[in-house]
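Peer 1: Okay, here's the prediction I keep looking at, along with the sequence it came from:
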Amino acid sequence: MFLKKLTLLQEKIPHDSKYPFSIPAIKHLREMTFQKSVTFFVGENGSGKSTLLEAIADKCEFNTAGGGRNNTYEVHASESSLGDYLRLSWLPKITNGFFLRAESFYHFATHLEEVDNTGFVHYGGRSLHEQSHGESFLSLFKHRFNQRGIYLLDEPEAALSPARQLAFLKIIHDLTRNNEAQFIIASHSPILLGYPDAEIFSFDGDTIAEVSYENTDHYTLTKYFLQHREKLLAELFSEDV
């Protein structure tokens, strides 16, 4: 384990602060402890999970537009100042890793076009722009995520088919089985969330709370849909009548 705990320094936050401190899960955050090699953040859009993940990336000195410490390029990212009020506790301190923002991955691929002089050896030997969206994500996971480090991923399922999400779970397993990597992932995917023995934190309430896989909305709603598809859709569409 590398990142053991984060603390929000509430006493340093100005009293007139608004976003992101207006988000309930962030407003009431004090500490969060990480006890597993794989952690998931779940919650509805706007619940604060991506905001906190980006703040962790900022404190790790990763490019918050996406990338690691050595990827310097600019693209519009969150203007959140949350990272200024976080303290991270490490054992041991790790500086290697990567922050993936699915929404700005195209810009990261363009950045590589401009600076890579290795023949894209860390990305499968081909430009990410010459691969499909899903292929480029898997190339990153397979070849770039091969060192001892912490990997912060914001909705990595965005470009992955269900089969490739399963392939990604195998990559996570291979990287973490010898305690060589730590993953913190914001996700909506019931497939990824099913990773065994992961800890899952829900941002949907007033406070961030750990939940079991079976108690996530992602699991219960997907299960209900698969078991009662016709009934659920009939009820949903009847609201338009």
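Peer 2: Happy to help now that I have it.
Peer 1: Please count neighbours and contacts with C-alpha atoms only from this point.
Peer 2: Will do.
Peer 1: So which bits of the helix ranked longest in the chain are buried?
Peer 2: If you go by DSSP state H, the chain has its longest helix at helix 162-176. Neighbour-count burial for helix 162-176, counted by 16 or more other CA atoms under 10 Å, picks out Arg164, Gln165, Phe168, Leu169, Ile171, Ile172, His173, Leu175, Thr176.
Peer 1: Next, format those as CSV and append distance to Ala77.
Peer 2: Below are the buried residues of helix 162-176 laid out as CSV (distance: CA to CA, whole Å):
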residue, distance to Ala77
Arg164, 27
Gln165, 26
Phe168, 26
Leu169, 27
Ile171, 28
Ile172, 26
His173, 30
Leu175, 28
Thr176, 29
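Peer 1: Helix, strand, or coil at Asn45?
Peer 2: Under DSSP: H, G, I helix; E, B strand; the rest coil, Asn45 falls in the coil class.
Peer 1: show me what contacts it?
Peer 2: With contact set as CA atoms under 8 Å, 6 or more residues apart in numbering, Asn45 has no partners.
Peer 1: next, the one to line up against it:
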Amino acid sequence: MIYFTRNMILNGFGLRNIPDEKVFPFTLELVENLPAISLTRPVTFLVGENGSGKSTLLEALAYAARVPTVGGISLEEDPLMEPARRLGKMMSLRFGEKTTAGFFVRAEDFLGFVKNILRSIAELDAEIQEIRDSWTGGDLERALATLKAERQGYTDRYTENFDGMSHGEGFLRFFNQRITGKGLYLIDEPEAALSPARQLSLIKIIMDAVKEKGSQFIIATHSPIIMAMPDAQILHFDSGTITGRHYTETDHYRLTKAFMEAPERYIEALNKPIY
């Protein structure tokens, strides 16, 4: 079980005001109607259909909270994140506790993160080999000590065979290594990188981080497996509103359950003419 705690890092958020000039994302009905949201559990799920605004809101929260971005271009520099920056600048966050730990990550950014790690290791290998090839005297190992220690730091943290892992294996190892303390962790659709079994592994990592480190997570997801995490708060995005729902009341749970009970009925319906 996830143990409830009142000593949360982020207690809630809302909008200070909306600009008079109507530009995206302030044209979204969700943003125009955004209520003051209280976060009541260490794990909060943002759920809803594609286009409901949950990812935009999560990105804006990451910008407003000033948590670092993993893998891709930072939120401050990414030109595609301009809507998130606009919204983030208008947000008011209610912190229960300040922390510098945490991060924001999207599943698609993880590939960029892996490439950066492997590129750094490759550059260190090339530099070490160049020194070996050109060395003319003195203590070679002492000269290489700093570079080798830096390389060892990468492999100790992320494993020598990071590129040989599956996407899901690497994703889980990343979480195990980077959730290092009581921090605010914002994750967008982690299921994109994970099989159903690996999603259960992620649940275990998150539950342990909450219990042992006091971490807090806000996760946008479509996965009925991930959102089944016990004691989590579920915020449902629908028709420009955000409401709290129980797990079994979410569209994701209901549709998945109905489909698994009678998949042939749904497949047959796809073959029916639409007019």
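Peer 2: Received it, and whenever you're ready, just let me know what you need. Keep in mind that what you see is a predicted model, and the values were worked out from it rather than measured.
Peer 1: quick one: TM-score?
Peer 2: Once superposed, chain against chain, the TM-score is 0.89 (TM-score structural alignment, normalised by the length of the first structure); 235 aligned residues with a CA RMSD of 2.3 Å.
Peer 1: coming back round to it: superpose on the second structure and give me the mean offset of the longest helix of the first structure.
Peer 2: Taken over the aligned residues, the distance from helix 162-176 of the first structure to the second structure averages 0.7 Å (mean CA distance after the TM-score superposition for the first structure).
Peer 1: What segments of the second structure are strands?
Peer 2: Under the criterion DSSP state E, the second structure contains strands at 10-15, 37-38, 43-48, 91-95, 102-106, 184-188, 216-220, 233-238, 241-244.
Peer 1: As a markdown table, those strands with distance to Arg178 of the second structure would be great.
Peer 2: Below are those laid out as a markdown table (distance: least, CA to CA, whole Å):
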| stretch | distance to Arg178 of the second structure |
| --- | --- |
| strand 10-15 | 19 |
| strand 37-38 | 27 |
| strand 43-48 | 17 |
| strand 91-95 | 22 |
| strand 102-106 | 8 |
| strand 184-188 | 10 |
| strand 216-220 | 13 |
| strand 233-238 | 23 |
| strand 241-244 | 30 |
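Peer 1: any chance of these in TSV, plus mean neighbour count and distance to Ala149 of the second structure?
Peer 2: As requested, the strands of the second structure are arranged in TSV below (neighbours: other CA atoms under 10 Å; distance: least, CA to CA, whole Å):
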stretch	mean neighbour count	distance to Ala149 of the second structure
strand 10-15	19	37
strand 37-38	14	45
strand 43-48	24	37
strand 91-95	17	38
strand 102-106	23	25
strand 184-188	23	29
strand 216-220	25	32
strand 233-238	21	43
strand 241-244	16	49
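Peer 1: Compare the ones you listed and give me the one nearest Gln177 of the second structure.
Peer 2: Within the strands of the second structure, the stretch nearest Gln177 of the second structure is strand 102-106; the backing value is 12.0 Å (CA to CA).
Peer 1: which part of the first structure lines up with that closest one?
Peer 2: Aligned using TM-score structural alignment, strand 102-106 of the second structure spans residues 97-101 in the first structure.
Peer 1: The matching stretch against the second structure, how far on average?
Peer 2: Averaged out, stretch 97-101 of the first structure is 0.8 Å away (mean CA distance after the TM-score superposition for the first structure).
Peer 1: What separation do you get for the residue of the first structure positioned farthest from its centre and His228 of the first structure?
Peer 2: Here the first structure reaches farthest from its C-alpha mean at Val241, the gap being 39.0 Å by CA atoms, centre = their mean. Between Val241 of the first structure and His228 of the first structure the computed distance is 21 Å (CA to CA, to the nearest Å).
Peer 1: OK, contacts around the aligned partner of His133 of the first structure in the second structure?
Peer 2: Under the alignment (TM-score structural alignment), His133 of the first structure pairs with His167 in the second structure. Taking CA under 8 Å, 6+ apart as the contact definition, His167 of the second structure lies against Leu111, Ala193, Leu194.
Peer 1: The first one reaches Gly71, doesn't it?
Peer 2: Yes - with contact taken as CA atoms under 8 Å, Leu111 of the second structure and Gly71 are classed as touching, separated by 7.1 Å.
Peer 1: What number of residues are in the vicinity of Leu124 of the second structure?
Peer 2: 16 (other CA atoms under 10 Å).
Peer 1: My read is that it contacts Ala149, right?
Peer 2: No - Leu124 of the second structure lies out of contact with Ala149 (CA under 8 Å); the separation is 10.2 Å.
Peer 1: hmm, back to that, filter the contacts of His167 of the second structure down to just the ones in helices.
Peer 2: Leu111.
Peer 1: Could you let me know which of the contacts of His167 of the second structure ends up closest to Thr159 of the second structure?
Peer 2: Leu111 (15.6 Å).
Peer 1: State the distance from that closest one to Phe171 of the second structure.
Peer 2: Using CA to CA, Leu111 of the second structure is found at 9 Å from Phe171 of the second structure.
Peer 1: Go ahead and flag the most central residue of the second structure.
Peer 2: Note: the second structure centre (CA atoms, centre = their mean) maps to Ile187, 1.4 Å.
Peer 1: Can you name the residues that contact Pro14 of the first structure?
Peer 2: The contact partners of Pro14 of the first structure, by CA under 8 Å, 6+ apart, come to none.
Peer 1: can you rerun that using 10 Å?
Peer 2: Phe21 (CA atoms under 10 Å, 6 or more residues apart in numbering).
Peer 1: One more: Ile218 of the second structure?
Peer 2: Contact analysis of Ile218 of the second structure by CA under 10 Å, 6+ apart lists 10, 39, 41-46, 58, 61-62, 104, 184-188, 232-234.
Peer 1: Map it onto the first structure.
Peer 2: Aligned counterpart of Ile218 of the second structure in the first structure: Ile184 (TM-score structural alignment).
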